[in-house]
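In: here are the coordinates; sequence isn't available:
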């Protein structure tokens, strides 16, 4: 497969000679109507009907007991970790193959990541690698799981559903139960993805979703905490809205909280986007199938959803036969106005996380050297 043939294929899909981005937001529904309604109401900030409606829409779609809207995905993950009991000085297991926001949320809490390898099946956290690291370096005591060398608690694990492909959740939950560790899902990329028929982000007590401009639906900036119970949801809502005690006019806050409230203006956009989510998912599946067929008889491996899952195919991904082939493909596609991107640099290569504990990362390093993302915008398929 030559880069020029991929450029021609992508341009044929999107029927344009213009620049083709990796994933562009699309507004072809009621977005203008709802945003205009919000402006006319003057309730453009954190109070307004669209915030409640958007939370209810996400609850109905994902099956979570309570969804709490936040200003962005990182805030959602931060709140989820806080609610899961993560404290300053704790360790939290996650993957080095992730977007930096996963680790930034930990850093802002004063917690520290432990990096373990990913699975070639999901590109997300590998249950076997996690269990092996814990067996070698940790032990369960009366207070929970601790890191033997430092005696610091290992409080939680944060798998990230890479590009919308669900991780092996049954196996991860079994490891969490064995080692007495909380599960918090980074579902930032996986709205519309299901593991054995159940939506991602709903397996632990908390999950975090993102609605950034490049996600499958967007609120411009925004996130959502998915909570297992109504009680946890009420507490999360309280802590993310400055911990203000309701009163007709008095300002009283009963603890130190976060100002993570999503503005009504953003929620209006989200409500309109939710109305077309199923359409976007269908289009992205068609696109993924076309990519899969294109690469079928080549040395390039298109990343397909795991057998146990239904993925949203947020970003289509390709494993190249060599690092050199990856670099050539990246250069020639981008030089031709078709955006492709390498995966993120592994987190332990970044200066702020270079000294944290980690297990063997062979699979993560292989994927880092060989993977690229392909244009994945769904709506252009209508042209």
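Out: All right, it came through fine. These numbers were taken from a predicted model, which means no experiment stands behind them. Residues are numbered from 1 along each chain as shown.

In: make it CA atoms for all contacts and neighbour counts henceforth
Out: OK.

In: hang on, residue 190 packs against residue 315?
Out: No: contact criterion C-alpha atoms under 8 Å: residue 190 and residue 315 do not qualify, at 10.1 Å.

In: second one coming, line it up with the first:
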């Protein structure tokens, strides 16, 4: 049915199921078909548009109910959420924080905001996230305990304070193994759950396994507040501290402006929270559409030699935020040919992020063997994943 030229085969499949006669097909678009206009208009009508308002409180409550997190603090974006998570978790300047090299740059940036050093670690082929087994072997080699009871990198002398797994494209990492490592090496587990709202590991929502976690609601996420993020934690004192730090450390008073430390103006505006409340009402529908979309991609690409669709790992339920194709053999030239052909035909596709160890500001960071990261960079391609695209698959049925 298709030619032997893989880039052309991919485009042929897209053309057979995704209509782009009038416009290009985006990688991921927000969907506004619920109460978005109603809730935002209420903010405009009442004047409650900034960082105080009923929708901010409601959004936090609704997120807590959906994720099962005991405490939620809404903030301006996912990077701010991760920054505060690290501060609340006790990350200090000159600490080393273990993060995957295969991640969006915000993960490394948030570590740097704390004055800490990103220590780059490898990922697993099945989850695309931190490889707990490989990390365990690595820590056996480099981690030494000191008199303060904490573990240090024997090569740099710096404290190892936290590990930040990122649930790549919404696929949960192998969390049980990571939790065991954190207990053994006294590391704080900070989940970068920016992409995984609606994803579950062994029946429990991502972002609720670690000591603290960050979510993102950027315009391209599964739900959006325009910009926006949230902090999840079971620790009530940490939640109180996070809220204090994100509201400029202002001491409550009827009229005086008293701030007890240097802090951040990171609170989510009510206008954005109103959008988020409306989006969250539709999240079950979005998740259903995305799973159907992923299943249809798997069906359409089955039997095509040399390529397959990335699927959720064992023991997990993924939100399939971004669907992805994987070449059977890493080949960056073939990857780029597919990217060129699909984008030139009006179907937006993207490679993974450039790994952190290849970025100028992080290439000198301490790092373990990153061979799987480099294989994934050379073989994985994100493909159109908007939830409404599922309708294209069924347009003839």
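Out: That came through fine. Predicted model, so just to flag it, every value in this text is computed and none were measured.

In: sorry, back to before: who touches both of residue 190 and residue 315 of the first structure?
Out: 163, 164 (C-alpha atoms under 8 Å, 6 or more residues apart in numbering).

In: How many residues are close by residue 241 of the second structure?
Out: When counting by other C-alpha atoms under 10 Å, one arrives at 16 neighbours for residue 241 of the second structure.

In: Repeat that for residue 12 of the first structure.
Out: Quick note: residue 12 of the first structure (other C-alpha under 10 Å) scores 11 neighbours.

In: host element of it?
Out: Element membership for residue 12 of the first structure, per DSSP states H and E: helix 3-14.

In: Which strands or helices does that helix pack on?
Out: helix 323-335 (3 or more C-alpha pairs under 8 Å, 6 or more residues apart in numbering; DSSP states H and E).

In: Quick one: the strands in the stretch 151-300 of the first structure, in order.
Out: With DSSP state E, counting those that start in this stretch as the criterion, the stretch 151-300 of the first structure has strands at 152-158, 182-186, 194-195, 198-199, 206-210, 223-227.

In: out of these, which comes closest to residue 174 of the first structure?
Out: Closest of the strands of the stretch 151-300 of the first structure to residue 174 of the first structure is strand 182-186, at 10.5 Å (criterion: C-alpha to C-alpha).

In: Where do the helices of the second structure begin and end?
Out: Remark: helices assigned in the second structure by DSSP state H are 6-17, 36-46, 54-67, 78-88, 105-113, 132-142, 175-185, 236-246, 270-301, 332-344, 371-377, 390-393.

In: Out of those helices, which is the most enclosed?
Out: Ranked by mean neighbour count, the helices of the second structure are led by helix 78-88 with a mean of 26 (mean count of other C-alpha atoms under 10 Å).

In: matching residues in the first structure for that helix?
Out: Aligned by TM-score structural alignment, helix 78-88 of the second structure falls on residues 73-83 of the first structure.

In: how much does that stretch stray from the second structure?
Out: Taken over the aligned residues, the distance from stretch 73-83 of the first structure to the second structure averages 0.2 Å (mean C-alpha distance after the TM-score superposition for the first structure).

In: Alignment lookup: residue 124 of the first structure to the second structure.
Out: By TM-score structural alignment, residue 124 of the first structure lines up with residue 129 in the second structure.

In: how deep is that match tucked in, by neighbour count?
Out: 28.

In: what residues are up against it?
Out: If you count contacts by C-alpha under 8 Å, 6+ apart, residue 129 of the second structure has them with 100, 102, 123, 165, 166, 167, 168, 171, 172, 173, 174.

In: between those residues, which is nearest residue 299 of the second structure?
Out: Of all these, residue 171 has the smallest distance to residue 299 of the second structure: 19.3 Å, by C-alpha to C-alpha.

In: show me what contacts the corresponding residue of the first structure for that closest one?
Out: Counting by TM-score structural alignment, residue 171 of the second structure lines up with residue 165 in the first structure. For residue 165 of the first structure, the contact set (C-alpha under 8 Å, 6+ apart) comprises 122, 123, 124, 190, 193, 305, 306, 309, 310, 311, 312, 313.

In: Which one (most neighbours) among those?
Out: residue 313 (30 neighbours).

In: From residue 169 of the first structure, how far off is that one?
Out: According to C-alpha to C-alpha, to the nearest Å, residue 313 of the first structure stands 18 Å off from residue 169 of the first structure.

In: Can you find the partner of residue 187 of the first structure in the second structure?
Out: Alignment note (TM-score structural alignment): residue 187 of the first structure maps to residue 193 of the second structure.

In: Confirm for me that its match is in contact with residue 215.
Out: Yes: contact status for residue 193 of the second structure versus residue 215: in contact at 5.1 Å, counting by C-alpha under 8 Å.

In: what do those two both touch?
Out: Listed as contacting both residue 193 of the second structure and residue 215 by C-alpha under 8 Å, 6+ apart are residue 207.

In: What's the end-to-end length of stretch 12-31 of the first structure?
Out: Start-to-end span of stretch 12-31 of the first structure (C-alpha to C-alpha) is 29 Å.

In: What residues of that stretch count as buried?
Out: If you call a residue buried by 16 or more other C-alpha atoms under 10 Å, then stretch 12-31 of the first structure has these buried ones: 13, 14, 20, 22, 23, 24, 25, 26, 30, 31.

In: And stretch 151-158 of the second structure, by the same measure?
Out: Neighbour-count burial for stretch 151-158 of the second structure flags 151, 152, 153, 158 (criterion: 16+ other C-alpha under 10 Å).

In: Turn the residues you listed into JSON lines, columns for distance to residue 43 of the second structure.
Out: Shown next, in JSON lines, are these (distance: C-alpha to C-alpha, whole Å):
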{"residue": "151", "distance to residue 43 of the second structure": "49"}
{"residue": "152", "distance to residue 43 of the second structure": "50"}
{"residue": "153", "distance to residue 43 of the second structure": "51"}
{"residue": "158", "distance to residue 43 of the second structure": "48"}
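
In: Which one of those is nearest to residue 385 of the second structure?
Out: Checking those against residue 385 of the second structure by C-alpha to C-alpha gives residue 153 as the nearest, at 40.4 Å.

In: which residue lines up with the closest one in the first structure?
Out: Residue 153 of the second structure maps onto residue 147 in the first structure, by TM-score structural alignment.
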